[in-house]
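Q: What would the 3D arrangement of this be:
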Amino acid sequence: MAIISFIQPTKKFKPKDALFFLPFVIDLLTKLRFVLIHRSGDLTPEYLDEAYFSSGWYKTLFLVFSSCLLAASVFGLRRHQKRIKELSSNVQRIDLKWLYYLLSAMPLLMLTSYIFNFSNMDWLINLADLVQVGVLFYMGYHTILQKEIFPYTIAELNDIEKIIEIRNVPAHPQLTEAQVKETKEKILTFLQYHKPYLENDLTLPKLATRLGYKSHYLSYFLNNHLNKNFYSLINEFRVEESKNILRDTSKSHLNMLGVAFESGFNSKTAFNTTFRRITGVTPSEYRKNHMD
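A: Prediction:
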């Protein structure tokens, strides 16, 4: 449910969603029953045998349920990382990679915990519990630091939902060649002369508003008539801007971080990665080749 709240901006909690918590409630009640019987002194060998057998089956079913949720979560995050590039020009702080890496490592952690809990060695069981506590602290730390992914108004969120949920994207009328040419020139001319890509927090809704379009229409046009998403388009302009800066001798005093900020990137890592992907060389190599 936490992941859904991250990646689906208009999702509202429904009563049926409470079913996701049912296995955890059953687990809590089972452990509570054991604690109460233990405190009453009624732990018989027969009960312990029954509890051990039931525990084994329950842990297996719980592992299967958790694995299904894990697979769905990883798949949802992968889709989020692709779709967020339809909306934002800088995705490092909102792509939830920290959560994706954690979930990718979860199968190993779950299997290890499952094996350790069947062990008769107390220190292994304690180690498994300690790892689980560490995972909770890791998630809590990054959740607190996590930047808001969709900092938009209700109207913008409703428009964005049409982009995120592909099945809800409305059918657009077929544009004539003249309309495509006119719209393309309007977008590219605006980018070339007004340079909104220099704003490191530029988003699709912001650009769409300045152009006088709906967000979902602009996204549709970029993907279908320019054959690229918003992220790719804006960062191509940023790379071209950075190339001009790197060739400019009057700006040779700028280091790579300075060039990145001047070009609209919000981090040196994003700048280096994007620049090399588009040009085939690093920014430092490009500057050296054009300064000699």
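Q: From here on, just use CA atoms for contacts and neighbour counts.
A: OK.
Q: quick one, helices of the protein?
A: Ranges of helices in the chain, per DSSP state H, are 2-7, 22-40, 45-83, 97-117, 122-145, 154-164, 177-194, 204-211, 215-225, 230-247, 256-263, 268-279, 283-291.
Q: Let me have those in TSV, extended by mean neighbour count and distance to residue 170.
A: What follows is these, written out as TSV (neighbours: other CA atoms under 10 Å; distance: least, CA to CA, whole Å):
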stretch	mean neighbour count	distance to residue 170
helix 2-7	15	21
helix 22-40	12	37
helix 45-83	14	17
helix 97-117	15	30
helix 122-145	13	34
helix 154-164	17	7
helix 177-194	13	18
helix 204-211	17	17
helix 215-225	19	9
helix 230-247	20	19
helix 256-263	20	34
helix 268-279	17	32
helix 283-291	15	41
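Q: compare with the first, here's sequence two:
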Amino acid sequence: MNYSFAAGCFIFLAFVVYINLQHNIKNAKTWFSSFLICVGLALIERDLYEKYPNFVALSECSRFLIAPCLYFSIVYFTHPKYHFSKYDLLHFIPFTIFTFFAFSFLIQHKYPIISPPQLSRYLGTAVLLTLRLQIIVYWTMSFVLLRRHRKDIRLFSSEDASINLDWLLRLLFVILAIILIGMLKFKSLLGFDYLPVFYSVACGAIAYYILQQKEIYPFPDTVKTEIQEIIENNHSKKNTVPRLNEQEAVLLKLKLESIMESEKPYLQSDINLYQLAEKLSISTHDLSFLLNASLSISFNSFINHYRINEAKRLLMSSKHTFLSIEGIGYEAGFSSKSAFFTCFKKVVGCSPLEFKKNQDIT
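A: Here you go, the predicted model:
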């Protein structure tokens, strides 16, 4: 397997992702498609360099776009409302500078862009160091965004398995592994260049996750703005002006408890802050304030508190012995077995099975 095959996989996937754009995550997937194309161009250069030496100009230019494109894809994935500003263009200064010099050399010289006799060593070293520095900087910024996102979604979602973007976090570690392989010269460890196989497998994994990625913020635009403000306020940790006075908070708390007991919205696996706020006939801002400021609990923890109590009730009920442990988790509102087991052990201190055995003994 050669690099051209791996490059073709990435470019084809970019096309598939682009034509399958969903309106609600269009910007994120557009940037991700650009990232895939740039990776494909960078890979195909390895096979075409000897036959088409000037092609290296295009491929080397695309390398300076890989990190920014992936970064902005993550930015749009992790922000309910994000507007690309003129200051964001600063991220593309390295690409612009290198492109200008690359094509200037191509026009003036007959030799390959990175191989003029007097500049070969210095230009090549400068490009390599700049690219590595760029990747390190953007890798760090992307990692911080994704780690923060895992905490942010707890403010508005009760189910995070499909929106926590863990696959992007794993992709970052794959990129880190590729960098280390390149730096430590492990390419021939198995007696052949296995990187094309590695890239192709990685492309397949990316395709699996990116094509099934659901909308992270399934809200109207006005609510997305509110969610963005809630997230930003949580990041700033500033003492904001109370949205509810003490009497309003008490009344809303009673109304919330009544709805949770009578309607049991927590049994809906994908219940979110916006949907619960609608049941209370208040804004998402007010419900978020009630939970975080008045009750000192995140939305995710609040919903899971009721789910765990429901699961405990089902585990102790003689009428529900026909349900498996996993089935009880689904009945209680959890969307997966792993989410149920993890949350139950965190709150109760033991697994659901251990809890049931202890109840049977007593």
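Q: hmm, back to that, a markdown table for the helices of the first structure, including distance to residue 13 of the first structure?
A: Listed next are those as a markdown table, based on distance: least, CA to CA, whole Å:
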| stretch | distance to residue 13 of the first structure |
| --- | --- |
| helix 2-7 | 9 |
| helix 22-40 | 15 |
| helix 45-83 | 17 |
| helix 97-117 | 21 |
| helix 122-145 | 19 |
| helix 154-164 | 16 |
| helix 177-194 | 38 |
| helix 204-211 | 26 |
| helix 215-225 | 25 |
| helix 230-247 | 30 |
| helix 256-263 | 40 |
| helix 268-279 | 35 |
| helix 283-291 | 46 |
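Q: what's the neighbour count on residue 96 of the first structure?
A: Burial measure for residue 96 of the first structure: 22 neighbouring residues, criterion other CA atoms under 10 Å.
Q: From the chain's centroid, how far away is stretch 280-288 of the first structure?
A: Relative to its parent chain, stretch 280-288 of the first structure has a centroid offset of 29 Å by CA atoms, centre = their mean, to the nearest Å.
Q: Where in the second structure does it fall?
A: Stretch 280-288 of the first structure lines up with residues 349-357 of the second structure when matched by TM-score structural alignment.
Q: related to what we said a few turns ago, specify the stretch among the helices of the first structure that is closest to residue 16 of the first structure.
A: helix 22-40 (10.8 Å; CA to CA).
Q: what's the span of stretch 265-272 of the second structure, first residue to last?
A: Stretch 265-272 of the second structure has an end-to-end distance of 10 Å (CA to CA, to the nearest Å).
Q: And that stretch, what's buried?
A: 265-269, 271-272 (16 or more other CA atoms under 10 Å).
Q: Show where it falls in the first structure, residue numbers please.
A: Residue span in the first structure matched to stretch 265-272 of the second structure, by TM-score structural alignment: 196-203.
Q: got the contact list for that stretch?
A: Stretch 196-203 of the first structure has contacts (CA atoms under 8 Å, 6 or more residues apart in numbering) with 87-90, 191, 207, 234-235, 237-238, 261-266.
Q: Now do that stretch: distance to the chain's middle.
A: Stretch 196-203 of the first structure sits 20 Å away from the centroid of its parent chain (CA atoms, centre = their mean).
Q: ok, now stretch 245-256 of the first structure?
A: Distance, centroid of stretch 245-256 of the first structure to centroid of chain: 34 Å (CA atoms, centre = their mean).
Q: How about stretch 351-362 of the second structure?
A: 37 Å.
Q: And for stretch 176-191 of the first structure?
A: 31 Å.
Q: same thing with stretch 130-146 of the second structure?
A: How far stretch 130-146 of the second structure lies from its chain's middle: 15 Å, per CA atoms, centre = their mean.
Q: swap in stretch 133-153 of the first structure?
A: 11 Å.
Q: Aligned against the second structure, show me the partner of residue 165 of the first structure.
A: Residue 165 of the first structure maps onto residue 232 in the second structure, by TM-score structural alignment.
Q: Please apply the same query to residue 178 of the first structure.
A: Counting by TM-score structural alignment, the partner of residue 178 of the first structure is residue 247.
Q: give the contact list for its match.
A: Applying CA under 8 Å, 6+ apart to residue 247 of the second structure gives no contacts.
Q: Now do residue 289 of the first structure against residue 95 of the first structure, distance only.
A: Relative to residue 95 of the first structure, and taking CA to CA, residue 289 of the first structure is found at 34 Å.
Q: and if you look at residue 72 of the first structure?
A: 17 Å.
Q: Equivalent analysis for residue 104 of the first structure, please.
A: Separation of residue 104 of the first structure from residue 95 of the first structure (CA to CA) stands at 15 Å.
Q: What of residue 185 of the first structure?
A: For residue 185 of the first structure, the distance to residue 95 of the first structure - CA to CA - is 31 Å.
Q: Could you do residue 253 of the first structure as well?
A: 33 Å.
Q: Please apply the same query to residue 108 of the first structure.
A: Noted for residue 108 of the first structure: a distance of 23 Å to residue 95 of the first structure, by CA to CA.
Q: cool, residue 30 of the first structure as well?
A: Residue 30 of the first structure is 38 Å from residue 95 of the first structure, by CA to CA.
Q: cool, and residue 198 of the first structure?
A: When residue 198 of the first structure is compared with residue 95 of the first structure (using CA to CA), they lie 21 Å apart.
Q: Residue 202 of the first structure now?
A: If you go by CA to CA, the gap between residue 202 of the first structure and residue 95 of the first structure works out to 16 Å.
Q: quick one, what contacts residue 94 of the first structure?
A: Counted by CA under 8 Å, 6+ apart, residue 94 of the first structure has contacts 84, 146-149.
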